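In: Below is the structure, and that's it, no one-letter string:
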């Protein structure tokens, strides 16, 4: 086979494998905002694996997930690469994709999440959670941005939500700079508000983040923390 034909064949095989891998197993993304600091920094490149949620598997508390925008969460400039060549490569899985969000699962269907207790911790199904392993250090408390203020940075019992089946409550690790579920939940003053506003449908989840791959000096394997291991199942 002539060199030019062999080169075309190898390129076609490589593209085909990339498309299959992206569709079924692994996909590259980048972090679109500072909301997951300190572990994941804006513009970090990550890998997401999809097989964990096959066959009835669903996201678990503590998982860092990538999901499709459930409704006007993303800024207009977060939709993906602007360079035409990069756009083509992203389509076939050879370049990190944009247009998605990255957050940590705090509660799953049936869970009741409250914030905060007297020590400033989130509680899930009545169990306080120690999030020091991943939340931004020196935070006033585990409270999300939407329930903090300058004069009262951690309001006890300011957040309480029971999550319907098929939905997730997600939060960024950088609690004071994360427009996540808690920034969009219904408030007590709203008389007409769908109970699932601010929650993420499980069907929107692309997969679980398992590796930080760029910059290479910060390469890391992303795993589920132990913080939620003692949380009881929802009653």
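Out: Done, it's in. Predicted model, so just to flag it, every value in this text is computed and none were measured.

In: Please count neighbours and contacts with C-alpha atoms only from this point.
Out: Noted.

In: check contacts around the spatially most central residue of the chain.
Out: Of all residues in the chain, the one closest to the mean position by CA atoms, centre = their mean is residue 103, 2.2 Å from it. Residues near residue 103 by CA atoms under 8 Å, 6 or more residues apart in numbering: 35, 36, 64, 65, 66, 170, 171, 172, 173, 180.

In: Put together JSON lines for the residues you listed, with neighbour count and distance to residue 93 on each row.
Out: Output for the contacts of residue 103, formatted as JSON lines (neighbours: other CA atoms under 10 Å; distance: CA to CA, whole Å):
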{"residue": "35", "neighbour count": "25", "distance to residue 93": "24"}
{"residue": "36", "neighbour count": "25", "distance to residue 93": "23"}
{"residue": "64", "neighbour count": "27", "distance to residue 93": "20"}
{"residue": "65", "neighbour count": "21", "distance to residue 93": "18"}
{"residue": "66", "neighbour count": "25", "distance to residue 93": "15"}
{"residue": "170", "neighbour count": "24", "distance to residue 93": "26"}
{"residue": "171", "neighbour count": "25", "distance to residue 93": "27"}
{"residue": "172", "neighbour count": "28", "distance to residue 93": "26"}
{"residue": "173", "neighbour count": "26", "distance to residue 93": "27"}
{"residue": "180", "neighbour count": "25", "distance to residue 93": "27"}
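
In: and of the residues you listed, the nearest to residue 92?
Out: For the contacts of residue 103, the minimum distance to residue 92 (CA to CA) is 17.9 Å, reached by residue 66.

In: Does residue 117 touch residue 127 like I think?
Out: No. Residue 117 lies out of contact with residue 127 (CA atoms under 8 Å); the separation is 10.1 Å.

In: Which ones among the contacts of residue 103 map onto strands?
Out: Among these, DSSP state E puts 64, 65, 66, 170, 171 in strands.

In: my read: the last one touches residue 101, true?
Out: No. With the criterion set as CA under 8 Å, residue 171 and residue 101 do not qualify as a contacting pair; they are 10.8 Å apart.

In: what's the longest helix in this structure?
Out: Longest helix of the chain, by residue count under DSSP state H: helix 3-24.

In: outside of that one, which residues touch it?
Out: With contacts defined as CA under 8 Å, 6+ apart, helix 3-24 is touched by 27, 50, 51, 92, 93, 94.

In: In that helix, which residues are buried?
Out: For helix 3-24, a neighbour-count test (16 or more other CA atoms under 10 Å) marks 15, 18, 19, 21, 22 as buried.

In: Starting from residue 43, give me the distance back to the third one.
Out: Between residue 19 and residue 43 the computed distance is 23 Å (CA to CA, to the nearest Å).

In: Below is structure B, check it against A:
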């Protein structure tokens, strides 16, 4: 008589044994999530480095090379219009000298400007504006800077006016090609010798410019200390339709002798 083989017990998986399906899906998904997370962190890190580097570079450029300024008034028309954005070289007067005819930005020597009223902004907007101005991506609007043209440098004897209504520098009359059409060099006479370390400045729109002529009773006697000069303006960059380089009108002062 043939013995029947013993019945086999069905194989049941233990409750704590991972299924094959689980082993095939859970493992790769976890690794992929970690890789994606690492890539995201790497991208954020690279973006942060780029942004910080750009801000530092902008700050260095603003501090050492160039800075943007906004033109708030018509005192330099028609050379500069209200609303123009100009670029100023910070290399003047530290690396390069200030020359007659340069258009310079300078800090108020005292009493030239009325009290400044900043524009109304939300706290976030003001904080953003402060950061952008600090790094040089936004024109300065501190309210304590002016922009004028240098007419006489240290030691120069500047007077107005000769028989033809022209300003004289060291006895030589100058034909100012840059003043606004319809303006006259000055309706008020003056006779000044520029002290050492100072500048005599005037706006191109002579009848609308409160410049050296009208600040003789303020600190500095109407002269601008060289230490107050932020830099020399070399370009209009906005609006784009008016973008242009600003060149020194050297021919106006070519015949002026040294003091």
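Out: Ah, there it is. None of these values were measured; they are calculated from a predicted model.

In: Off-centre distance for the longest helix of structure 1?
Out: 30 Å (CA atoms, centre = their mean, to the nearest Å).

In: Output the residue interval of structure 2 matched by that helix.
Out: Residues 43-64 of structure 2 are where helix 3-24 of structure 1 lands when matched by TM-score structural alignment.

In: picking that back up, list the buried residues for the helix or strand that contains the residue nearest to the centre of structure 1?
Out: Applying DSSP states H and E as the criterion places residue 103 of structure 1 in strand 100-107. Of the residues in strand 100-107 of structure 1, 100, 101, 102, 103, 104, 105, 106, 107 count as buried by neighbour count, 16+ other CA under 10 Å.

In: show me what contacts residue 194 of structure 1?
Out: Residues near residue 194 of structure 1 by CA under 8 Å, 6+ apart: residue 186.

In: ok, now with 10 Å
Out: Listed by CA atoms under 10 Å, 6 or more residues apart in numbering, the contact set of residue 194 of structure 1 reads 185, 186.

In: for residue 51 of structure 1, same thing?
Out: 24, 25, 26, 57, 207, 208.

In: could you check the distance from the aligned residue in structure 2 for it over to residue 171 of structure 2?
Out: When structure 2 is aligned by TM-score structural alignment, the residue opposite residue 51 of structure 1 is residue 91. Remark: distance between residue 91 of structure 2 and residue 171 of structure 2 (CA to CA) = 31 Å.

In: What residue in structure 2 is paired with residue 120 of structure 1?
Out: Residue 120 of structure 1 maps onto residue 165 in structure 2, with residues paired by TM-score structural alignment.

In: burial count for the residue nearest to its match when sequence neighbours are not counted?
Out: Once flanking residues are discounted, residue 165 of structure 2 sits nearest to residue 185: 6.9 Å by CA to CA, 6 or more residues apart in numbering. By other CA atoms under 10 Å, the residues close to residue 185 of structure 2 number 23.

In: which residues of the stretch 101-250 of structure 2 fall in helices?
Out: Counting by DSSP state H, counting those that start in this stretch, one finds helices in the stretch 101-250 of structure 2 at the ranges 123-135.

In: And the strands in structure 1?
Out: Under DSSP E, structure 1 gives strands at 26-30, 45-49, 64-68, 100-107, 112-115, 123-124, 127-128, 159-162, 167-171, 200-201, 205-214, 220-221.

In: Just send the ones you listed back as a markdown table, with distance to residue 231 of structure 1 too.
Out: Converted to a markdown table, the strands of structure 1 look like this (distance: least, CA to CA, whole Å):
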| stretch | distance to residue 231 of structure 1 |
| --- | --- |
| strand 26-30 | 30 |
| strand 45-49 | 25 |
| strand 64-68 | 17 |
| strand 100-107 | 10 |
| strand 112-115 | 11 |
| strand 123-124 | 7 |
| strand 127-128 | 6 |
| strand 159-162 | 15 |
| strand 167-171 | 15 |
| strand 200-201 | 21 |
| strand 205-214 | 20 |
| strand 220-221 | 24 |
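
In: The ones you listed: which one's closest to residue 227 of structure 1?
Out: With distances scored as CA to CA, the stretch of these nearest to residue 227 of structure 1 is strand 127-128 (9.4 Å).

In: how much does that closest one stray from structure 2?
Out: In this overlay with structure 2, the average offset of strand 127-128 of structure 1 from its partner residues is 0.5 Å by mean CA distance after the TM-score superposition for structure 1.

In: chain center to that strand, what's the gap?
Out: Here strand 127-128 of structure 1 is found 22 Å from its chain centre; the criterion is CA atoms, centre = their mean.

In: and stretch 216-224 of structure 2, which residues are buried?
Out: For stretch 216-224 of structure 2, the neighbour count (16+ other CA under 10 Å) marks 220, 222, 223, 224 as buried.

In: Of the residues you listed, just say which sits nearest to residue 240 of structure 2.
Out: Ranked by distance to residue 240 of structure 2 (CA to CA), these are led by residue 224 at 31.3 Å.

In: Could you narrow the contacts of residue 51 of structure 1 to those that are also in contact in structure 2?
Out: Retained in structure 2 by both residues aligned by TM-score structural alignment, their matches' CA atoms under 10 Å are the following of the contacts of residue 51 of structure 1: 24, 25, 26, 57, 207, 208.

In: Tell me the spacing between the fourth one and residue 202 of structure 1.
Out: With distances defined as CA to CA, the gap from residue 57 of structure 1 to residue 202 of structure 1 amounts to 10 Å.

In: before we move on, the earlier item: JSON lines for the contacts of residue 103 of structure 1, including distance to residue 82 of structure 1?
Out: JSON lines is the format used below for the contacts of residue 103 of structure 1 (distance: CA to CA, whole Å):
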{"residue": "35", "distance to residue 82 of structure 1": "22"}
{"residue": "36", "distance to residue 82 of structure 1": "23"}
{"residue": "64", "distance to residue 82 of structure 1": "26"}
{"residue": "65", "distance to residue 82 of structure 1": "24"}
{"residue": "66", "distance to residue 82 of structure 1": "20"}
{"residue": "170", "distance to residue 82 of structure 1": "28"}
{"residue": "171", "distance to residue 82 of structure 1": "28"}
{"residue": "172", "distance to residue 82 of structure 1": "25"}
{"residue": "173", "distance to residue 82 of structure 1": "27"}
{"residue": "180", "distance to residue 82 of structure 1": "25"}
